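Colleague: pasting the sequence and the predicted model now:
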Amino acid sequence: MLIRLLLAVPILFMPNMLHLSFETGIPGLNIANLLFIVVVGVLLMAGRKYRPLEARGPITNALLLLFAALLIGLVIAQATMPMNFMDDFTYIKNLVFYPLLYFVYRRCGQDLKGTRQLIIFVMIVAAVAGLEAIREGLDYGFGRYSETRRASGPFGVDYSSANRAGVFYAMFLPMFVAMALFFRKQKLWRTAAIAGCAIMAVAIMATYSRQSYLIALVAVALLLIRRNVVLAAVIGVLMVPAISLLPESVTQRVAETEQEDSVGAEQLDVSTASRFEIWTGAMEMWSEHPAGVGLNRFKRHIGNYVPRYAGYDAHSMYVLMLAECGPLGLAALFYLLWRLLAMGVGFVRAVPGNDAEAKALSLGFILVVVSTALGNVYGSPFFEGAVMANFWALCGLMEHYVALKKRQASGLVAAAQPAAPPAAHIGQRFPLAARIAPGRYGESDSRQ
């Protein structure tokens, strides 16, 4: 129980770093690093029980490949544009740190009940973060859209973090939707899941993140189709008139993707157009540096190609990886996402078909991965701890949970099948069989 509580602390802390952060007094060691060290130390000292159930994780090799690509990017950066090495080292440390939570939680050592509780706690933390965004949205008002009145929940102090918040809520929405759709007999949990869906949906609206609107719609649509095609079609038809019930500020935000200029010609809004300009500059950057410009160098190079956006982020994880770490970095990122998706599909196939809980969580996890991949098309939160830490923890917990389910299922199968009688007993019961085939049923049988 004590270790379970210890494992719950990082899950609570990571998305709420801005609220709970304090200085450790040790240079280069923040509270997140300290928590990680403490949890790992306790698990290592706790004995064999806390070894992972699977010898090698489904995404271990993919993560190691990504880490190698980042390390090569660091070498390129130091070779082509040397700067303060400790700054670059701290940068790559932060990139690598949060995915390591996967390795921690896959060896959590909890039983099925404890693992389920930690997974639910991940979702509770996400819902509480969503409530914070809703409170901000209510404070701002859902009247007309304003760029500076966007909710960011616990992920920032102003509207500049709203997109990251939206991606976080869109990532965890599928887990709630899957539980609401596939929990047939667990009415209490189904009701709680429906409440979670409502919280995540309103929180996403409060961020005014258009990419998060799209991610949420795609995830929900895929789960509805998986549950029942007819149901999905009916809900799709009903949603068309329901759009008019959305706050005006939400529909106004979506409509801003395309605007009309002074002569009535349609053009993209400033936010969308700026991304396309930055991405065009990033492609020119990569064409001149095929191996990448090096880790943490995009902002220092982009001004050479798009001067008006000097010092800007790439606003796409895929563009950023290609520009900084070259094709190897981009391939490593895609391979990791593929392995994550394959891991989720493996979960669905591994759990028994009549286990509604395991099926729902596994299907929800697949859509969490899809949402994560989509959330990095229009932004680059993949290595940001506040957004991604609990995703990596969920990966490890789901692997452990499904491994326990597989063991439980195999144990039930073994218990259901009566053990075959020993050969010696057959020989004793049927002496004639022992005389016909001496030796097959043991020496004692052949003497009958």
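Modeller: Here it is on my side, so go on. Small disclaimer: the values here were computed from a predicted structure and weren't measured.

Colleague: going by C-alpha atoms from here, please, whenever you check contacts or count neighbours.
Modeller: Fine.

Colleague: what distance do you get for residue 407 to residue 55?
Modeller: Residue 407 sits 14 Å away from residue 55, going by CA to CA, to the nearest Å.

Colleague: neighbour count winner among the two?
Modeller: Applying other CA atoms under 10 Å to residue 407 and residue 55 shows that residue 407 carries more neighbours, namely 12 against 7.

Colleague: quick check: that one is in a helix.
Modeller: Yes - membership of residue 407 in a helix is supported by DSSP: H, G, I helix; E, B strand; the rest coil.

Colleague: give the contact list for the closest residue to residue 318 other than its chain neighbours.
Modeller: Nearest residue to residue 318 in three dimensions, chain neighbours excluded: residue 330, at 6.3 Å (CA to CA, 6 or more residues apart in numbering). Residue 330 is in contact with 318, 321-322, counting by CA atoms under 8 Å, 6 or more residues apart in numbering.

Colleague: narrow those to those in strands?
Modeller: If you go by DSSP state E, those have nothing in strands.

Colleague: picking up where we left off before, please identify which helix or strand holds the residue nearest to residue 318.
Modeller: Per DSSP states H and E: residue 330 is located in helix 317-350.

Colleague: any buried residues in that helix, and which?
Modeller: 317-344, 346-348, 350 (16 or more other CA atoms under 10 Å).

Colleague: any idea how far the nearest residue to residue 366 once chain neighbours are set aside lies from residue 176?
Modeller: In this structure, residue 366 finds its nearest non-sequential neighbour in residue 344, 4.9 Å apart by CA to CA, 6+ apart. Per CA to CA, residue 344 is found 16 Å from residue 176.

Colleague: residue 212 now?
Modeller: Distance, residue 212 to residue 176, by CA to CA: 16 Å.

Colleague: ok, structure two:
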Amino acid sequence: MPINVNWKSPRVNTITALLAISIIGISLGIVISKFSFEVPLILVLGIIVFILTLVNTEVGLAILIFSMLLSPEIIVGEVPGRDIVIRIDDLLLIIITFAWMAKTALNKGLALFIRTPLNKAIGVYVLVCVIATLRGIALGYVVPEKGLFYVLRYIEYFLLYILVVNHIHSRKQIKFFLGAFFITCAIVSVYGLIQIPQGIRVSAPFEGQVGEPNTFGGYLLFIFCLAMGIALRKVPKNLRLAMAGLIILISFPFLYTLSRASYIAIVFSFLTFILLSKRKLVLISVMVTIVVSVILIKPEVVLERVKYTFAFEDKSLARVGGVYLDYSSSARIFSWLDSINTWKKHPILGRGITGFAFLDGQYIRILPEMGIIGLFAFLWLLWTIYKNSLGIYKQMDDNDNLYKGLTLGFIAGFIGLAIHALTANTFILLRVMEPFWFIAGIIMMLPKVKEEEDIELERIEQKKKKEEAKKIKEEEKKEEKEKEEEEEGIGGGWHWDY
């Protein structure tokens, strides 16, 4: 005899919830008994984030923003030549993604993917990454675990972009997320300031003993540009002061990263600001002030870092225009030459991701790993980002200072990162790319958000007009009634009783 169960019954829901809690409790007990304290703690936090994201995706994304720079890394395995490392934000992104997919499945009104101007370029680039790496595995150039892990890491950035564009729909959200980014940046900048007296290259938290100052420089450059873009517009005074304060706070740890790639990149970001902004005189004044300040203060460590590049005359070193470079720069150039020689043997699709030795330089790295097709796919992706963000900047109304300023800052930051990538693997650095793709998602959704705002404003205006028309009509009726009463001798005047 079939058993009919009413799944909508409160009793059934209670039993289901108790069963779920019991299963989770038993699972946690097993995990706690078999692993160290950190693993069950991370699992519990993951469950909490999952539930929070189911209830409110905005909260999950905000937690992710803070974790981008404020989370430790975990070594989950080893492959020849390198540890496989994941960060807490990797896990959070996976958890938030599953929560979003579950929410989408439960709510048929939510779309899993929406169209954006970057979808096609992202799809092509990911496809080339996968094909090149699978080919490299088949030919024996790529260790499968290592290659597939890094392919998934690249896909992770685009997954974040998809999450953001599916969730952004209001100005309030954009302000909330920007606030989270700026607060996080302020925290890590203070952390950087604390490191300066120690005489070490400034780096982000949880980077280990050596640290990654070049990565930190790229991150600070990007957030600096976002703050600068907003500060250049006619935003409320409090917001402008906050952005100015953040810019000053960022400047000191940025200098003491001693990242030459970041120094060069920020010059191009400033040139982008000057080219696109109407406040050219202000920008030129800021640039002059920074240069004069560096000359007057004379931060020895920073100046020595710049001088170090050209302080050697060893014939074994690389030479540019008759000038010998330092050992680090020379090693980088020699590795570039090796990568070009390797690329010549596999010109179309390369040897696959991680199929060549580690080297600094995003563009030159792509050649031996993904070949000329991979390089074209990557450059097309960058061009698509630039073209569409510039189009959105021009499309935004001059009176909409937040959107206009944010887009300007994004473009300047993007140009800076594109220059930074000449000597660093900028577009695969987790702590740079997570903020970048999150903000890219916001930028690409600005036209839609603006359109919805305009529709809402028009609706409010129409409602207001209807209410005013109704009020006028009621007043006219009232006046007509009073007039009729006066004519009949009823209200306020003499009248006869019959």
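Modeller: Alright, I've got the coordinates. Quantities reported herein were computed from a predicted structural model and do not represent experimental measurements.

Colleague: off-centre distance for stretch 303-315 of structure 2?
Modeller: Chain-centre distance of stretch 303-315 of structure 2: 35 Å, with CA atoms, centre = their mean, to the nearest Å.

Colleague: what helix or strand is the most centrally placed residue in structure 1 on?
Modeller: Compute the mean C-alpha point of structure 1, and by CA atoms, centre = their mean the closest residue is residue 391, 3.5 Å away. Per DSSP H and E, residue 391 of structure 1 falls inside helix 385-416.

Colleague: would you mark the buried spots in that helix?
Modeller: Quick answer for helix 385-416 of structure 1 (16+ other CA under 10 Å): 385-406.

Colleague: likewise for stretch 11-26 of structure 1?
Modeller: Result for stretch 11-26 of structure 1 [16+ other CA under 10 Å]: buried residues 11-17.

Colleague: how far off centre is that stretch?
Modeller: So, by CA atoms, centre = their mean, the centroid of stretch 11-26 of structure 1 is 20 Å from its chain's centroid.

Colleague: hmm, who's touching that stretch?
Modeller: 30-32, 121-122, 125, 129, 154-156, 385-387, 389-390, 393.

Colleague: show me which pair in these is furthest apart.
Modeller: 30 and 121 (23.6 Å; CA to CA).

Colleague: inside helices: which ones of the buried residues of stretch 11-26 of structure 1?
Modeller: Applying DSSP state H to those, the entries found in helices are 11-13, 17.

Colleague: save the residues you listed as a markdown table, and put in distance to residue 99 of structure 1 too.
Modeller: Listed next are those as a markdown table, based on distance: CA to CA, whole Å:
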| residue | distance to residue 99 of structure 1 |
| --- | --- |
| 11 | 13 |
| 12 | 16 |
| 13 | 16 |
| 17 | 17 |
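
Colleague: switch the buried residues of stretch 11-26 of structure 1 over to CSV; also include distance to residue 431 of structure 1.
Modeller: Output for the buried residues of stretch 11-26 of structure 1, formatted as CSV (distance: CA to CA, whole Å):
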residue, distance to residue 431 of structure 1
11, 66
12, 68
13, 71
14, 71
15, 72
16, 75
17, 76
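
Colleague: re earlier: the residue nearest to residue 366 of structure 1 corresponds to which position in structure 2?
Modeller: In structure 2, residue 344 of structure 1 lines up with residue 389, judged by TM-score structural alignment.

Colleague: list the contacts for that match?
Modeller: Residue 389 of structure 2 sits next to 407, 410-411, 443-444 when contact means CA under 8 Å, 6+ apart.

Colleague: then residue 106 of structure 1?
Modeller: By CA under 8 Å, 6+ apart, the contact list for residue 106 of structure 1 reads 52-53, 395-400.

Colleague: can you give me the helices in the stretch 51-200 of structure 2?
Modeller: For the stretch 51-200 of structure 2, the helices defined by DSSP state H, counting those that start in this stretch cover 57-70, 88-106, 119-139, 144-167, 171-195.

Colleague: of these, give the one that comes closest to residue 287 of structure 2.
Modeller: Nearest of the helices of the stretch 51-200 of structure 2 (CA to CA): helix 171-195, 20.7 Å.

Colleague: for residue 434 of structure 1, see how far away the residue nearest to the centre of structure 1 is.
Modeller: Per CA to CA, residue 391 of structure 1 is found 62 Å from residue 434 of structure 1.

Colleague: repeat for residue 361 of structure 1
Modeller: Taken as CA to CA, the span from residue 361 of structure 1 to residue 434 of structure 1 is 54 Å.

Colleague: give me the neighbour count for the alignment partner in structure 1 of residue 115 of structure 2.
Modeller: Applying TM-score structural alignment, one finds that residue 115 of structure 2 aligns to residue 56 in structure 1. Burial of residue 56 of structure 1 is recorded as 9 neighbouring residues (other CA under 10 Å).

Colleague: residues in contact with residue 56 of structure 1?
Modeller: Residue 56 of structure 1 neighbours (CA under 8 Å, 6+ apart): none.

Colleague: ok, back up a step: tell me the two of the contacts of residue 389 of structure 2 that are most distant?
Modeller: 411 and 444, at 12.0 Å, using CA to CA across those.

Colleague: perfect, I'm done here.
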